[in-house]
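S.K.: Provided below for reference: sequence and predicted model.
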Amino acid sequence: MDGSAPASPIPAGHPPVKPPKIGVLLANLGTPDGYDYWSMRRYLNEFLSDKRVIDYPSWKWQPLLQTIILTKRPFSSGANYKLIWNEELNESPLLTITKAQTAAIAAALSERHGAAVMVDFCMRYGNPSTASKVRAMVEAGCTKIVFFPLYPHYAGATSGTANDQFFRALMEEKRQPAARTVPEYFEHPLYIEALAGSVERAYAALDHRPDVLVASYHGMPKRYLTDGDPYHCQCQKTSRLLRERLGWEKGTIDTTFQSVFGPEEWLKPYTVEHVAGLAKQGKKRIAVMAPAFSADCIETLEEIQGEIQEAFLHAGGEVFTYIPCLNDDPAHVTALVAVIEENLAGWIGR
């Protein structure tokens, strides 16, 4: 006898009580349901109405968004998505890759913790929604949830808004689970190791070594940096740590920023201008990678391999190599699992 009181029997008519679990909820940016006009309009409306993304006053921004931008942009964005769409599964590559990442992480955590941990994913914009997945985890018996925005670097427009949506979902729950949000992991040794491995494999497969490696990060208005967003500094540090891990000299990795939107100044140098400048300087062979993206998406599969590659070749460049995102590469999964395990500390035994 251990002296503990026996568990009280559940009275008749009491709702069923499920064994408690810990949820691990991965979150990525989002995806439209299709590349048709209305699917794109719904997705873009949700995305571009987010004050974390576009922080202009609603009275100024919404009339422009609703009457001009959402009238035209769904056509151009839909055409770009059509170029990369996974027609076999009728979904965007980001969704396909996120599913694969989730399955690999779930398998690794199941091997370590059995049924005590439930792994799933959600999207900040589009489907599956954050609220629907929080609800599913609560219904499955999760009394604790680790929420993991899949962004190596913190930005209000990425990790911040993903966390906002998670907290909104928790507000709808009668019985709120205990919650943890995973911080950025831009300098985690296993993340840097996974990046370095992807570069080494890509370079080993080439006949000629690129003159420069361009690390292209998603951009943001420069004003956000001066307002206190740490994103720019974290991107610079990732590039430095990657260069040091590779054992390369200074000047061999350039840090740039892509996906500029709107009239104000964004973080510089702009990738599309920088690669053209490299070609004009006689750098005829370059490689480009996107360390801020955990999965290949429209910004990498269409923008980098479309607009940015074209700018380089048009300016006189000869060989453009794109190094894919880490996606569900085993080294990446190992890094993500390690980050999750660190954030499970105290909640579950190793």
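M.R.: Thanks, I have it. Source: prediction; values computed, not measured.

S.K.: C-alpha from now on. contacts and neighbour counts both.
M.R.: Will do.

S.K.: now the helices for the stretch 201-350 of the chain?
M.R.: 222-226, 231-246, 271-280, 298, 309-314, 330-344 (DSSP state H, counting those that start in this stretch).

S.K.: what's the closest of those helices to Ala7?
M.R.: Ranking the helices of the stretch 201-350 of the chain by proximity to Ala7 (CA to CA) places helix 330-344 first, at 27.0 Å.

S.K.: Count the residues that sit near Arg175.
M.R.: Per other CA atoms under 10 Å, the neighbour tally for Arg175 reads 10.

S.K.: how about it, secondary structure?
M.R.: Classification of Arg175 using DSSP: H, G, I helix; E, B strand; the rest coil returns coil.

S.K.: Kindly report the same for the one 4 residues further on.
M.R.: Three states are possible here, and by three-state DSSP the one that applies to Ala179 is strand.

S.K.: Quick one: closest of the helices of the stretch 201-350 of the chain to Gly78.
M.R.: helix 298 (10.6 Å).

S.K.: which other residues reach the closest one?
M.R.: Residues outside helix 298 that contact it (CA atoms under 8 Å, 6 or more residues apart in numbering) are 80-81, 84.

S.K.: one more structure, for comparison:
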Amino acid sequence: MLSPPPIGVILAQIGTPEAPNAKAVRPYLLRFLSDRRIVDYPPLFWQPLLRGIILRVRPRRSALLYSQIWHQDGSPLLIHSLAQCAALQRILGRCYQVELGLAYSTPSMEQAIAKLEAAGVTRMIIIPLFPQYSSTTTASVYDAASFAALGRRSASGPVTKRFVPALRFVEAYYNEPGYISAMKMHLQQHITRLSSVPDYFVLTFHGIPRRYADTGDPYPLQCLETARLLAEAMDWKPGCWQATFQSRFGREEWIGPSTSDVLKELASRGVCRPLIFSPGLVTDCLETLHELAIEGRELFEEGGGQADNLIAVPCLNENEAWIKFLAQLVERHGQGWR
């Protein structure tokens, strides 16, 4: 008897440029910022602004930042994401086939699904690597996976395939005990290696426009609940930690408090050795390696602190407890399929 095909698992991320230069950054930003999940302004207003002004300036600026965090083997996000896939595959074994699918770059969601289908996979579990739901991340991944499975670029696109695999989407896991426990262990491991104990903790999340939250995106509330649960698990007392939001873009009001504003204020509040960590990003990328670890230290120093005293803890990346939690998510969502 032939053994059944494996169950497909796709770890889903937003994406990354292929190289730290403006030529590679420009098409990535065009695709990313053209998605109305990300920027929901009417195309007749937004596209001329994006193509005529933003993409003339921003790629060079972003490329410079990428060049400061780029690894010899490529993009940090891509390297860590592939390592997460490999680690998860080792735990799950041959009953599953794990692939990486990126919404705005390669390996794309289309490539991931095509690879699984070539292996005979007809059932797939999609895991957005975003613990908190947001229309700008989780929903973008849902879109990318759904259209890729259908063989269409959009709802009005041509039909290019007849058989559509069954998809199961993993919902937000912002309050899952296994996720909170993995972060607790991760932070404790890093804190025990320090020569001095931090005297303040900043839990930073990627921000979204305030308007998105006001019109139904549950992201801010889920972020605050994650922060509360993690602080409780770490036994941090009130007044020694706070949640903030980073990466503001454009002139529109975003949710706060702003991570950059808080970092500049810490020294004036008597904080000497702050620790900063991002519970909403599970894979190191530009937002953690540069915005937090490099710019964060500059902001703390600008406010009167000593730059080297700010501890930026890396993301979970290939943390063993985190990968085991992902395996548990897969097993749970694969029930009835094996």
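M.R.: Alright, I've got the coordinates. A quick note: this is a predicted structure, and the numbers were derived from the prediction, not measured.

S.K.: Can you pull the TM-score for these?
M.R.: Superposed pair, TM-score by TM-score structural alignment, normalised by the length of structure 2: 0.94. Supporting alignment: 327 aligned residues with a CA RMSD of 1.4 Å.

S.K.: can you tell which of the helices of the stretch 201-350 of structure 1 is closest to Ser216 of structure 1?
M.R.: Checking the helices of the stretch 201-350 of structure 1 against Ser216 of structure 1 by CA to CA gives helix 271-280 as the closest, at 6.3 Å.

S.K.: Pro218 of structure 2 contacts Tyr133, doesn't it?
M.R.: Yes: counting by CA atoms under 8 Å, Tyr133 is a contact partner of Pro218 of structure 2 at 6.8 Å.

S.K.: Now which of the contacts of helix 298 of structure 1 would you call buried?
M.R.: 80-81 (16 or more other CA atoms under 10 Å).

S.K.: before we move on, the earlier item: closest one to Thr143 of structure 1 among the helices of the stretch 201-350 of structure 1?
M.R.: helix 330-344 (13.2 Å).

S.K.: helices or strands next to that closest one in the packing?
M.R.: Contacts defined by 3 or more CA pairs under 8 Å, 6 or more residues apart in numbering; DSSP states H and E place helix 330-344 of structure 1 against helix 93-113, strand 142-149, helix 189-204.

S.K.: Enumerate the positions of the first one that are buried.
M.R.: What that stands for is helix 93-113 of structure 1. Under 16+ other CA under 10 Å, the buried positions of helix 93-113 of structure 1 are 93-99, 101-106, 109.

S.K.: Likewise for stretch 326-338 of structure 2?
M.R.: Those would be 326-327, 329-331, 333-334, for stretch 326-338 of structure 2 by 16+ other CA under 10 Å.

S.K.: got the residues you listed as a markdown table, with distance to Tyr104 of structure 2 columns?
M.R.: Listed next are the buried residues of stretch 326-338 of structure 2 as a markdown table, based on distance: CA to CA, whole Å:
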| residue | distance to Tyr104 of structure 2 |
| --- | --- |
| Leu326 | 23 |
| Ala327 | 25 |
| Leu329 | 25 |
| Val330 | 24 |
| Glu331 | 28 |
| His333 | 25 |
| Gly334 | 27 |
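
S.K.: Nearest to Arg58 of structure 2 among those?
M.R.: Of these, the one sitting nearest to Arg58 of structure 2 (CA to CA) turns out to be Leu326, at 34.9 Å.

S.K.: Aligned to that closest one, what sits in structure 1?
M.R.: Leu326 of structure 2 maps onto Leu336 in structure 1 when the alignment is built from TM-score structural alignment.

S.K.: What's Ile54 of structure 2 aligned with over in structure 1?
M.R.: Alignment note: Ile54 of structure 2 maps to Ile69 in structure 1; criterion TM-score structural alignment.

S.K.: and that match, how far is that from Ala157 of structure 1?
M.R.: In this view, Ile69 of structure 1 and Ala157 of structure 1 are 19 Å apart by CA to CA, to the nearest Å.

S.K.: Nearest the middle, which residue of structure 2 would you pick?
M.R.: Geometric centre of structure 2, nearest residue: Leu281, 4.2 Å, by CA atoms, centre = their mean.

S.K.: Out of the buried residues of stretch 326-338 of structure 2, name the two that are farthest from one another.
M.R.: Farthest pair in these, by CA to CA: Leu326 and Gly334, 12.2 Å.
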